[in-house]
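>>> Okay, here's the prediction I keep looking at, along with the sequence it came from:
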Amino acid sequence: MPSGPDPAASPREILLFMVQSPDPAFTAKEVGDAFDKTRQWGHQQLQKLQSSGYVDSKNPGGNSRFYWVTEDGQRYLSETRQS
């Protein structure tokens, strides 16, 4: 299996999905489902976005972690907006 970035969705596409949804926060499963991928894929993508400062997360207890777009993530979307 080839390694490297998964071409299924760019960081920008994932952030757009998150900000365009009426939901304020997402689980890795929800992100994976939105792109027809696994929870693990969603978790990996969200971890990369969190490392870049574009999303933040909170574990309210149990097995779920919730992610939301940060101000830096909003700024990234604004700066990379396609004309």
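Nice, thanks for sending it over. Residues are numbered from 1 along each chain as shown.
>>> drop to CA atoms for contacts and neighbour counts, all remaining ones
Noted.
>>> Go ahead and confirm residue 46 touches residue 29.
No. Judged on C-alpha atoms under 8 Å, residue 46 makes no contact with residue 29 at a distance of 10.5 Å.
>>> Got another one to weigh against that:
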Amino acid sequence: MSSDRKRNDRGEYVETVTPEGVLEVMRRSPDPIVTAKEVGEALGRTSEAARQKLLKLQDEGIVARRKVGAGAVVWWIVDADREGPVDEFDPSDPLFTDPVTFSSGETDVSANTDAYLADAIAGESDDE
């Protein structure tokens, strides 16, 4: 990474990390998410330069981010065909609408709650 930043004829720094370049790196990535460090390395620039462009793309609704650790942030391209906010879930998804089915095949085990609790308590006393 070079610290010799180029300037145009007005003395302004020339943009070396473009939003298009960042998006191209993200599209070529084998993973659906990237970090600013990965983008910066792929472009031969700093992770901070990449992060600044990612923030700009986020402001435009093109990418989204999520903090996944103490200092780790992952970025992804927003699906333009998807309706609604990125973090919104679809309430009609079968995960939320289908009745709960237990491994026994039953959908309502509330009648067996006392037996399940008794078994659990018995299991705790066996461990002592």
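Sure thing, it's come through. Just so it is clear, the structure is predicted and the values come from calculations on it, not from any experiment.
>>> For the two chains, what TM-score is obtained?
Overall, the chain-to-chain superposition scores 0.73 on the TM-score scale (TM-score structural alignment, normalised by the length of the first structure); 71 aligned residues with a C-alpha RMSD of 1.9 Å.
>>> More neighbours: residue 46 and residue 29 of the first structure, which one.
Neighbour comparison, residue 46 of the first structure and residue 29: the larger count goes to residue 46, with 26 against 17 (by other C-alpha atoms under 10 Å).
>>> any idea which helix is longest in the first structure?
helix 39-51 (DSSP state H).
>>> so that helix matches what in the second structure?
Per the alignment by TM-score structural alignment, helix 39-51 of the first structure matches residues 47-59 in the second structure.
>>> Identify the residue of the second structure aligned to residue 17 of the first structure.
Counting by TM-score structural alignment, residue 17 of the first structure lines up with residue 25 in the second structure.
>>> Can you tell me which residue is spatially central in the first structure?
By C-alpha atoms, centre = their mean, the first structure has its centre lying nearest to residue 46, at 4.3 Å.
>>> Mind jotting down where the helices sit in the first structure?
Per DSSP H, the first structure has helices spanning 11-20, 28-34, 39-51, 71-79. These are given in chain order.
>>> Just put these in CSV and tack on distance to residue 2 of the first structure.
Below are these laid out as CSV (distance: least, C-alpha to C-alpha, whole Å):
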stretch, distance to residue 2 of the first structure
helix 11-20, 19
helix 28-34, 19
helix 39-51, 15
helix 71-79, 28
